[in-house]
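[1] Below are the sequence and a predicted model for it; my questions follow.
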Amino acid sequence: MVFLLMGGAYLRSRIKQAGKWDQETIVSFFLCQYCSGEYLPIVEALGDRASIRVDVNQAWDAATGAKGCRELAAMGVDLIEQPVSAHDNAALVRLSQHIETAILADEAVATAYDGYQLAQQGFTGAYALKIAKAGGPNSVLALARVAQAAGIGLYGGTMLEGTVGTVASLHAWSTLPLQWGTEMFGPLLLKDDIVSVPLSFADGEVVLPQIPGLGVELDEDKLRFYTRQA
């Protein structure tokens, strides 16, 4: 089983998708332009019943990011993802040091080297881990080790992979303390799948397969059906 080869220090039969929060109490949304005030009614209505996270998706420059992040923090948002360009580490570091709300670096950190560079500059938030972004399980775990050494939090991210990519991520995440949880919901968006037995999702958790390898078997008939010639 892959998670045993990776260490499995935090092995459980189920992997919590939402960390300490229940499935129904996480609200996340994209904020792609400066309009943070429009979300205040949502935050106020949910109160302390939900953890609210916002993905700005690199939409703000440094000045707008400083203003927007302060406003989101004042509203009670718990996590702000990549508010500025992935190429503006200086602004990202400043925000992490001066904004009360945690800042999540996503596009800014793909590899362990990226993580080291950002940590060396003084970043104090959290890193979004993604296997596809890092180039594989070993690479993403190397980034996680850098973050842990620097006291930076971890979040298990998704690039909306299907079941095979998702289960590879789950094996890696099972070895880590994810302070900000994870959201491996890619397979739930599929109308059909190429695996014989789908992953089991229930109550904000997904069961980690415990059969050899990644724990999933391809449905050869489905694979042939969906194969397209280049």
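    Looks like it arrived, so ask away.
[2] C-alpha only now, for contacts and for neighbours.
    Fine.
[3] quick one: the residue positioned nearest the centre of the chain from A73, how far?
    The centroid of the chain falls nearest to G157 when counting by CA atoms, centre = their mean (2.1 Å). Remark: distance between G157 and A73 (CA to CA, to the nearest Å) = 22 Å.
[4] same thing with P83?
    13 Å.
[5] Between these two, which is the more surrounded one?
    P83 (29 against 16; other CA atoms under 10 Å).
[6] Double-check the more buried one against G65; I have them as touching.
    Yes - P83 lies in contact with G65 (CA atoms under 8 Å); the separation is 6.0 Å.
[7] Where do the helices of this protein begin and end?
    Shown for the chain, the helices assigned by DSSP state H span residues 2-5, 40-46, 62-75, 89-98, 112-120, 131-134, 137-150, 163-173, 220-226.
[8] on contacts alone, who are the packing partners of the second one?
    Going back to what we said before, that points to helix 40-46. Secondary-structure packing of helix 40-46 (3 or more CA pairs under 8 Å, 6 or more residues apart in numbering; DSSP states H and E): helix 62-75.
[9] Check it against this one:
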Amino acid sequence: GIAMLEAAGIDLIEQPTPREQRAALARLAARFVVPIMADEAVCGPEDAMELARIGGADVFALKIAKSGGIFGMLRTAAVGDAAGIALYGGTMLEGSVGTIAAAHGFCTLPQLAWGTELFGPLLLKDDIVTERPEYRDFALHLPQGPGLGLALDEDKLAHYRRKQG
């Protein structure tokens, strides 16, 4: 299937094997010209080191949720960057807080060859922030202000809080 996709001009193949089949991922990365992206297989810097060692991917999908936060994502990115592996800023369809946190982290990277797709807030009918992230001219614009630049809406937090008991 990858040969047909490659022949058709597909730009990137995302995680064509289960997470634990790293050797298979490495064989595919070696066999095809089209870049193979590790997603589920790279959850932190330790995974990144192993994948870099075996040539398991041409691209790493970075996600703050699966890396244990912004710092873990940055450590994973540093391994990929040092190994010559391209980076993609991924999403797990986070809401505004997670999306803006990821955007702040991604903005600090020296290169993000495959860009990013931080569109989670666009799928939400409602939100827990006072002002939703701004999408303009096909780009997410980072909010100004301290911290992440977001303010939580306390009434919305109370509304969506799980009731105890």
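    All right, it came through fine. Please read these numbers as outputs of a predicted model, since none were measured by experiment.
[10] on that earlier part again, okay, and the common contacts of P83 and G65 of structure 1?
    Common neighbours of P83 of structure 1 and G65, counting by CA atoms under 8 Å, 6 or more residues apart in numbering, are absent.
[11] Tell me which residue of structure 2 lines up with E81 of structure 1.
    Under the alignment (TM-score structural alignment), E81 of structure 1 pairs with E14 of structure 2.
[12] pretty sure its match contacts E40?
    No - assessed by CA under 8 Å, E14 of structure 2 is found out of contact with E40, at 9.3 Å.
[13] who's more crowded, these two?
    E40 (19 against 15).
[14] and the alignment partner in structure 1 of the more buried one, what does it touch?
    Structural alignment (TM-score structural alignment) places E40 of structure 2 against E107 in structure 1. Applying CA under 8 Å, 6+ apart, we find E107 of structure 1 in contact with Q82, A86.
[15] so what sits against both of E14 and E40 of structure 2?
    Common neighbours of E14 of structure 2 and E40 (CA under 8 Å, 6+ apart) do not exist.
[16] ok, the residue nearest to E94 of structure 2 when sequence neighbours are not counted - how many residues close by?
    If the residues on either side of it in the chain are set aside, E94 of structure 2 comes closest to G120, at 5.2 Å by CA to CA, 6 or more residues apart in numbering. Neighbour count for G120 of structure 2, taken as other CA under 10 Å: 15.
[17] how about G120 of structure 2, what does it touch?
    So G120 of structure 2 contacts T91, M92, L93, E94, G95, S96, T99 (CA under 8 Å, 6+ apart).
[18] what do you get for V195 of structure 1?
    Per CA under 8 Å, 6+ apart, neighbours of V195 of structure 1: T163, V164, V216, E217, L218, D219, K222.
[19] which of those residues are buried?
    Among those, those classed as buried by 16 or more other CA atoms under 10 Å are T163, V164, V216.
[20] Tell me the counterpart of the second one in structure 2.
    Right, V164 of structure 1. Checking TM-score structural alignment: V164 of structure 1 goes with V97.
[21] quick revisit: could you check how far the match of E40 of structure 2 is from G68 of structure 1?
    19 Å.
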